[in-house]
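Student: the sequence and its predicted three-dimensional model are supplied below.
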Amino acid sequence: MEVIILPGSKEIGALAADSIESLIRAKPDAVIGLATGSSPLPIYDELARRHDGDGLNFSQVRGFALDEYVGLPVGHYESYREVIRREFTNRVDVAPENVHGPDGSTGDVPGACQDYEDAIAAAGGIDLQILGVGTNGHIGFNEPGSSLASRTRIKTLAEQTRQDNARFFDHLDQVPHHVVTQGLGTIMDARHVVLVAFGAGKADAVRDFVEGPVTASCPASVLQFHPRATIIIDEAAAAKLAGARTYRHAFANKPAWQGV
């Protein structure tokens, strides 16, 4: 696990975008795992800027959403399929048919989950998975207690997660109780994971998953077992890390050829 501490969200977005741009230039049909929420927005903003200003080409890129609410009607403004379109894919030249998401509106959720796993495998697996982290340590919607080997499935949201997400809706009562999410085992299959976090509200979760034990009580801690997990955070999110000085030193002295 590589931990990189930067001044703020703009710098975080730029560095994460560097990694994605490098991947796309080397592999134009790269498969990218797309997260929603506030954390990835600086990445998407920077990628859109590079598309508009530098001609970064996404026409062959394939995208797989990390999760989706269960029960929202197709086309709902806050469905994650719509959020990803609005915040990212409609701002670049990704072909709409190349953007996939788990089906939260089907009557056969288990079948849809297996279909999603099959679709990821058929695409050759995810090359780079973008992640945020919840205040309780969840990644995707793998809430505390999730199996570290789990695959795409339905999950019940923790009340804290519903409260955290209520800002996107008019009222807490509108936040669904259930989601379909890639499992921790699915996420761990990605060849590169880039997790971004900023703000003091994420400091406890960052400390717990970076430096605490690997435990289902903190789902993001499974990333300690990932062969290539890049954690990019700001000073506020890093505030409770005992090893912050070591992480800064390692990044400052990293060989340039290694990239992100």
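Tutor: Great, that's in hand.

Student: hey, let's count contacts and neighbours off CA atoms from now on
Tutor: Will do.

Student: tell me, how many neighbours does residue 121 end up with?
Tutor: Neighbours of residue 121 under the rule other CA atoms under 10 Å: 12.

Student: so which strand or helix has it?
Tutor: helix 109-122 (DSSP states H and E).

Student: which strands and helices lie in contact with the first helix or strand past that helix going along the chain?
Tutor: Following helix 109-122 in sequence order, the next helix or strand is strand 128-131 (DSSP H and E). On a contact count with 3 or more CA pairs under 8 Å, 6 or more residues apart in numbering; DSSP states H and E, strand 128-131 meets strand 31-34, strand 192-197.

Student: and for stretch 72-82, what's in contact with it?
Tutor: 36, 65, 67-69, 83, 101, 104-105, 168-169, 176 (CA atoms under 8 Å, 6 or more residues apart in numbering).

Student: between those, which has the most around it?
Tutor: residue 67 (27 neighbours).

Student: list the residues that contact it.
Tutor: 35, 80, 101-102, 140-141, 179-182.

Student: now with 7 Å, please.
Tutor: 102, 140-141, 179-182 (CA atoms under 7 Å, 6 or more residues apart in numbering).

Student: please apply the same query to residue 66.
Tutor: So residue 66 contacts 33-35, 140, 181-182 (CA under 7 Å, 6+ apart).

Student: how about the helices in the stretch 151-260 of the chain?
Tutor: 159-165, 184-188, 203-211, 244-252 (DSSP state H, counting those that start in this stretch).

Student: redo those as JSON lines? Include distance to residue 116 and mean neighbour count.
Tutor: JSON lines is the format used below for those (distance: least, CA to CA, whole Å; neighbours: other CA atoms under 10 Å):
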{"stretch": "helix 159-165", "distance to residue 116": "24", "mean neighbour count": "15"}
{"stretch": "helix 184-188", "distance to residue 116": "11", "mean neighbour count": "22"}
{"stretch": "helix 203-211", "distance to residue 116": "27", "mean neighbour count": "21"}
{"stretch": "helix 244-252", "distance to residue 116": "36", "mean neighbour count": "13"}
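
Student: below is structure B, check it against A:
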Amino acid sequence: MKFEVMTTDQIAARIADLLEEQLKQKPDSVLGMTTGSSPIKYGIFQEWIRREEAGELDFAGATFVNPDELIGIAPDHPESYYTFMQEHLFQHLRTKRGAAHIPDGSAADLEQECKRFDQVLRDLQFVDWQLMGLGLNGHIAFIEPADSIPVTTYVADIYEQNRPSGSVHFSTPEEVPSRTITIGLEAVMKSRSIVLVAAGANKADIVAEAFQGPVTTRVPASLLQLHPNVTVILDEGSAKRLAL
């Protein structure tokens, strides 16, 4: 596990550099995406769009995969991860080819949808380069803390603190999704390269717990200590409790 500490305004460029290296080595890479606040707050997707426009990134051979989706809303719902990716990244890329692979949270048979998505991942031979964020409770993708974590894609309950909130697109609290489809440990551990970003002093405790504490399913990110190729991108605030 490699740690890189930088200012927040350097994060987007550093992650874009890592992505650029990946696509030069393997233009047909399977790229794992992430939603949440980090890609937008730190300008990560915006930097990819800028570099593609400048001819520095070419996604023509790449395949995009998202590891999770909210359950109970259609893909075209304003709060779906499908919509998030379309609005913030995919519709802006000129060299992207083909549809992204994202679980369908509106599927009538969720168990079958989990199996279908697992087959998609296996057909792709899993992900070459996975971008991840880190939740305040240690979740990665939407793998929430639990006594045990499934190996394959599964339906997960969302911790209350992580449910979408404050959206005008939900009329009542009951409409806010409380479950997701998310990848399991197989997909995480078979990702050939993982880049995780966590910034802000409010992440300092969970960063230290996840990456220098015991490996436990109660802190899902701690399982990345067992992965052979993880780069953790931090700022000074999130890194302040690490013994680097």
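Tutor: That came in fine, so what should we check first? As the structure is a computational prediction, the values presented were derived from the model and not from experiment.

Student: care to give me the TM-score?
Tutor: For this chain pair, the superposition-based TM-score is 0.92 by TM-score structural alignment, normalised by the length of structure 2; 240 aligned residues with a CA RMSD of 1.7 Å.

Student: how close does the helix holding residue 121 of structure 1 sit to structure 2?
Tutor: Between helix 109-122 of structure 1 and the corresponding residues of structure 2, superposition yields a mean separation of 0.9 Å, by mean CA distance after the TM-score superposition for structure 1.

Student: any of the contacts of residue 66 of structure 1 buried? List them.
Tutor: Buried by 16 or more other CA atoms under 10 Å: 33-35, 140, 181-182, out of these.

Student: residue boundaries of the strands in structure 2?
Tutor: Along structure 2, counting by DSSP state E, strands occupy 2-5, 30-32, 63-65, 68-70, 129-132, 154-157, 179-182, 194-198, 230-234.

Student: after superposition, how close is the fourth one to structure 1?
Tutor: Read it as strand 68-70 of structure 2. Per aligned residue, strand 68-70 of structure 2 averages 0.4 Å (mean CA distance after the TM-score superposition for structure 1).

Student: likewise for the third one?
Tutor: When structure 1 is overlaid, strand 63-65 of structure 2 sits 0.5 Å from its aligned residues on average, using mean CA distance after the TM-score superposition for structure 1.

Student: what of the second one?
Tutor: After superposition onto structure 1, strand 30-32 of structure 2 sits on average 0.4 Å from its aligned residues (mean CA distance after the TM-score superposition for structure 1).

Student: check which helices and strands that strand is in contact with.
Tutor: With contacts defined as 3 or more CA pairs under 7 Å, 6 or more residues apart in numbering; DSSP states H and E, strand 30-32 of structure 2 has these neighbours: strand 63-65, strand 129-132.

Student: among the ones you listed, which is nearest residue 198 of structure 2?
Tutor: strand 129-132 (8.9 Å; CA to CA).

Student: list the buried ones in the closest one?
Tutor: 129-132.

Student: swap in stretch 101-119 of structure 1?
Tutor: Within stretch 101-119 of structure 1, judged by 16+ other CA under 10 Å, the buried ones are 101-105, 109, 112-113, 116-117, 119.

Student: CSV please, covering those and showing distance to residue 75 of structure 1.
Tutor: As requested, these are exported to CSV (distance: CA to CA, whole Å):
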residue, distance to residue 75 of structure 1
101, 13
102, 14
103, 12
104, 12
105, 11
109, 18
112, 18
113, 20
116, 19
117, 23
119, 21
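
Student: would you reformat the helices and strands packed on strand 30-32 of structure 2 as TSV and include distance to residue 227 of structure 2?
Tutor: Shown next, in TSV, are these (distance: least, CA to CA, whole Å):
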stretch	distance to residue 227 of structure 2
strand 63-65	20
strand 129-132	12
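
Student: of all these, which lies closest to residue 224 of structure 2?
Tutor: If we rank those by CA to CA, the stretch that ends up nearest is strand 129-132, at 11.0 Å.

Student: and that closest one, how far from structure 1 on average?
Tutor: Looks like 0.5 Å for strand 129-132 of structure 2 (mean CA distance after the TM-score superposition for structure 1).

Student: count of residues packed around the residue nearest to residue 88 of structure 1 when sequence neighbours are not counted?
Tutor: Using CA to CA, 6 or more residues apart in numbering and skipping residues adjacent in sequence, the residue nearest residue 88 of structure 1 is residue 44, 5.5 Å away. As a burial measure, residue 44 of structure 1 scores 22 neighbours (other CA under 10 Å).

Student: quick one: contacts for residue 92 of structure 2?
Tutor: Residue 92 of structure 2 sits in contact with residue 49, where contact means CA under 7 Å, 6+ apart.

Student: distance of whichever residue in structure 1 pairs up with it relative to residue 58 of structure 1?
Tutor: Aligned counterpart of residue 92 of structure 2 in structure 1: residue 91 (TM-score structural alignment). Here the criterion is CA to CA, to the nearest Å. By it, residue 91 of structure 1 lies 10 Å from residue 58 of structure 1.

Student: who touches the residue nearest the centre of structure 2 in this structure?
Tutor: Nearest to the geometric centre of structure 2 sits residue 34, at 2.7 Å (CA atoms, centre = their mean). Listed by CA under 7 Å, 6+ apart, the contact set of residue 34 of structure 2 reads 66, 131-133.

Student: repeat that for 6 Å
Tutor: Going by CA atoms under 6 Å, 6 or more residues apart in numbering, residue 34 of structure 2 touches 131-132.

Student: also the one 4 residues further on?
Tutor: For residue 38 of structure 2, no residue counts as a contact, taking CA under 6 Å, 6+ apart as the criterion.

Student: test my guess that residue 209 of structure 1 contacts residue 220.
Tutor: Yes. Counting by CA atoms under 6 Å, residue 209 of structure 1 touches residue 220, with 5.5 Å between them.

Student: doesn't residue 195 make contact with residue 129 of structure 2?
Tutor: No. Residue 129 of structure 2 is not in contact with residue 195 according to CA under 6 Å; the separation is 7.5 Å.
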